[in-house]
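Engineer: Got a sequence here, can you build the structure:
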Amino acid sequence: MSQNPQDPAGTTQQFQRFQQGQSEKSGPNMGLIIGIVAVVAVVAILVIALVAIG
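Structural biologist: Purely as a prediction, here's the structure:
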């Protein structure tokens, strides 16, 4: 059986295109961060309210 030779330059270019696509999407997701901060704030308010009542 013969194997098809792979062109290293072709695979490198494909990888670079893949990386460029990933780098555009990378970074912090601001919606997720704001959501987590909001949940933490609500939990903190509930804990403070329960401590004040008890």
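Engineer: going forward, measure contacts and count neighbours with C-alpha atoms only.
Structural biologist: Noted.
Engineer: so how far is the helix or strand hosting T12 off the chain centroid?
Structural biologist: Secondary structure from DSSP states H and E places T12 in helix 8-25. Distance, stretch centre to chain centre, for helix 8-25: 19 Å (CA atoms, centre = their mean, to the nearest Å).
Engineer: Other residues contacting that helix?
Structural biologist: For helix 8-25, contacts defined as CA atoms under 8 Å, 6 or more residues apart in numbering pick out no residues.
Engineer: before we go on, could you also do this sequence so I can check it against the first one:
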Amino acid sequence: MPENYTDPSGNTEAFRAFTQTPEATAPAESPSRLPLIIGAAVVVVLLVAIVAWLALR
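Structural biologist: This next block holds a predicted model:
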């Protein structure tokens, strides 16, 4: 370990500086909602088709 290494848990100031680095505070990307929207649209279309088929029988 290098001699100039500062343990971030050694004091509060160093720990806060360590936890507020850009790598640690970068927000994680949220997953895409497109598959959910497409799936919901397919379900709606299928339900409408089933209801129409039953109504016209």
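Engineer: hmm, back to that, what's the following helix or strand after the helix holding T12 of structure 1?
Structural biologist: Assigned by DSSP H and E, the successor of helix 8-25 of structure 1 is helix 30-53.
Engineer: What residues sit buried inside that next one?
Structural biologist: The neighbour-count check on helix 30-53 of structure 1 (16 or more other CA atoms under 10 Å) flags nothing as buried.
Engineer: Pull the distance from that helix to the chain's centre.
Structural biologist: Taking mean C-alpha positions (CA atoms, centre = their mean), helix 30-53 of structure 1 and its chain are 22 Å apart.
Engineer: next one: stretch 5-23 of structure 1
Structural biologist: Taking CA atoms, centre = their mean, one finds stretch 5-23 of structure 1 lying 22 Å from the centre of the chain it belongs to.
Engineer: One more: stretch 47-54 of structure 1?
Structural biologist: So, by CA atoms, centre = their mean, the centroid of stretch 47-54 of structure 1 is 35 Å from its chain's centroid.
Engineer: same question, stretch 9-22 of structure 2
Structural biologist: On CA atoms, centre = their mean, the centre of stretch 9-22 of structure 2 falls 25 Å from that of its chain.
Engineer: Cool, thanks, talk later.
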